[in-house]
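S.K.: okay, here's the prediction I keep looking at, along with the sequence it came from:
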Amino acid sequence: MRIILIGPPGAGKGTQAARLQEALHIPAISTGDIFRANVKGETELGKLAKRYMDAGEYVPDEVTNKMVADRLGQDDAKNGFLLDGYPRTAAQVDELDKMLAAADVALDAVVELTADTDEVVGRLLARAQIQGRSDDTEDVIRHRLDVYAAETQPLTTIYADRGLLKQVDGLGEIDEVTDRLLKALQA
């Protein structure tokens, strides 16, 4: 299967991506992991990305797209993958479409983990406290959720229009959410 997992910060994407990877025997590919691997490996793209990351800026689409294309071309992703954190914008959707067309493959599903905003804010505040992340204040978290709503949420419309979108409630016990995800993917 070739799947995209999207949802607001704090909806549980990372946790569920790891569980789906195991259940479906496909790699969970996170742009954050790709960035870290390229930076650690000191690849040309990694050096370029590091300059932006060190400055606290978003890595430009051009660099992100190249890293994702490289990762999707690796052997373990040939028979399927789960993308977590990509695409984030309509321009990245277009780029992913080109990558998939060039490989003569298509997406099977786009799963949106939905979650109540106040619940997500509570989760992220608790996580920030546990991890000692003093920069994750309620204002910062709500701003990240606003950015998600403005930039990434519109992708759900694109994928719904293509008949690929499946929405799954991301709240509840971890096992319950995993079960809901697997049932939605089988439907």
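M.R.: Okay, I see it.
S.K.: going by C-alpha atoms from here, please, whenever you check contacts or count neighbours.
M.R.: Noted.
S.K.: my guess is Asp136 contacts Ala126, does it?
M.R.: No. Assessed by CA atoms under 8 Å, Asp136 is found out of contact with Ala126, at 9.8 Å.
S.K.: look at those two and report which has more neighbours.
M.R.: Set Asp136 next to Ala126 and count neighbours by other CA atoms under 10 Å: Asp136 wins out with 17 against 14.
S.K.: show me what contacts the more buried one?
M.R.: Residues in contact with Asp136 (CA atoms under 8 Å, 6 or more residues apart in numbering) are 124-125, 128.
S.K.: how about it, secondary structure?
M.R.: Here Asp136 is coil, with the state taken from DSSP: H, G, I helix; E, B strand; the rest coil.
S.K.: and the comparison structure, right after this:
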Amino acid sequence: MRLVLLGPPGSGKGTQAAILKNALGVPHISTGDMLRAAVAAGTPTGIKAKAVMDAGNLVSDDILLAMLEERLAQDDVKNGFILDGYPRNLAQASALDGLLAKIKQPLDAVVKLDVPNEDIIARCEIRFEKEHRKDDDPAVVRDRLRVYAEQTAPVADFFEKRGKLQVVNGVGELDEVTARIKQALKHESAAVSG
């Protein structure tokens, strides 16, 4: 299963991907985690990304695509992957399409978690208190939601036009949301095989 999880920051993509990776038997690839690891390691890419991330802005498309291409070349993704945090805009969606065509691993499904902004801000405030991640600061989150609405929300239309999009209600208990995603994936698998 090659899956992209879409949704606003704080919608639960990373949490759901961590659960789904075991159920689907494929790795969870988070561009945010990849970037944070590069920052922690002090790599040249990490140093460039740190200032951008600390300001709540998005890292450039070319850096992300290069990191992703390296990751998708690893052996553990041969049977699929769950991608979260990418693509964030139409240029990235198109670049991802091109990359996956090049490596002959087309997407099976795209699941968009639908969560109202008020719920997201509340979730991120809790995470900010616990983890102190600068990108979860409420002021930064509000700005990230604005950027999401302008740049990332149109990505859902991109995948919908390709017949890959499933929209799932991301509000509720963790296991309820997971069950909704699994149901959407069953629907998508039936559509692909049928």
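M.R.: Happy to help now that I have it. Quick caveat: nothing in here was measured; it's all calculated off a predicted structure.
S.K.: nearest to Leu100 of the first structure, of the contacts of Asp136 of the first structure?
M.R.: Looking at the contacts of Asp136 of the first structure and their distance to Leu100 of the first structure, the nearest is Leu124, at 33.6 Å (CA to CA).
S.K.: and that closest one, how far from Ile34 of the first structure?
M.R.: Going from Leu124 of the first structure to Ile34 of the first structure by CA to CA, to the nearest Å gives 23 Å.
S.K.: of the two, who's got more company?
M.R.: A direct count of neighbours by other CA under 10 Å for Leu124 of the first structure and Ile34 places Leu124 higher, at 20 against 17.
S.K.: the spatially most central residue of the second structure and Thr31 of the second structure, how far apart?
M.R.: Central residue of the second structure (CA atoms, centre = their mean): Asp84, 2.1 Å from the mean position. Computed as CA to CA, the Asp84 of the second structure to Thr31 of the second structure distance reads 7 Å.
S.K.: try Ala51 of the second structure
M.R.: In terms of CA to CA, Ala51 of the second structure sits 16 Å off from Thr31 of the second structure.
S.K.: now do Ser11 of the second structure
M.R.: From Ser11 of the second structure to Thr31 of the second structure the distance is 15 Å (CA to CA).
S.K.: which one's more surrounded, the two?
M.R.: Of the pair Ser11 of the second structure and Thr31, Ser11 is the one with more neighbours under other CA under 10 Å, namely 24 against 20.
S.K.: quick one: the helices in the first structure, in order.
M.R.: 13-24, 31-40, 44-54, 61-72, 90-102, 117-131, 138-147, 154-161, 174-186 (DSSP state H).
S.K.: quick check: which helices or strands does the fifth one pack against?
M.R.: Meaning helix 90-102 of the first structure. With contacts taken as 3 or more CA pairs under 8 Å, 6 or more residues apart in numbering; DSSP states H and E, helix 90-102 of the first structure sits against helix 61-72, helix 154-161.
S.K.: near the counterpart of Glu173 of the first structure in the second structure, how many other residues are there?
M.R.: Here Glu173 of the first structure is matched to Glu173 in the second structure, going by TM-score structural alignment. Neighbourhood size, Glu173 of the second structure [other CA under 10 Å]: 8.
S.K.: repeat that for Ala150 of the first structure.
M.R.: Neighbours around Ala150 of the first structure, by other CA under 10 Å: 12.
S.K.: ok so, going back, how about TSV for the helices and strands packed on helix 90-102 of the first structure, with mean neighbour count and distance to Leu182 of the first structure added?
M.R.: Below are these laid out as TSV (neighbours: other CA atoms under 10 Å; distance: least, CA to CA, whole Å):
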stretch	mean neighbour count	distance to Leu182 of the first structure
helix 61-72	17	22
helix 154-161	15	19
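S.K.: let's have those helices in TSV, adding distance to Asp108 of the first structure.
M.R.: Putting these into TSV (distance: least, CA to CA, whole Å) gives the following:
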stretch	distance to Asp108 of the first structure
helix 61-72	15
helix 154-161	11
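S.K.: what's the closest of these to Val120 of the first structure?
M.R.: Nearest to Val120 of the first structure, of those and by CA to CA, is helix 154-161 at 18.8 Å.
S.K.: superposed on the second structure, where does that closest one end up, distance-wise?
M.R.: When the second structure is overlaid, helix 154-161 of the first structure sits 0.5 Å from its aligned residues on average, using mean CA distance after the TM-score superposition for the first structure.
S.K.: next, the angle from that helix to helix 90-102.
M.R.: With axes from the mean of the first three to the mean of the last three CA atoms, to 10 degrees applied, the angle from helix 154-161 of the first structure to helix 90-102 works out at 40 degrees.
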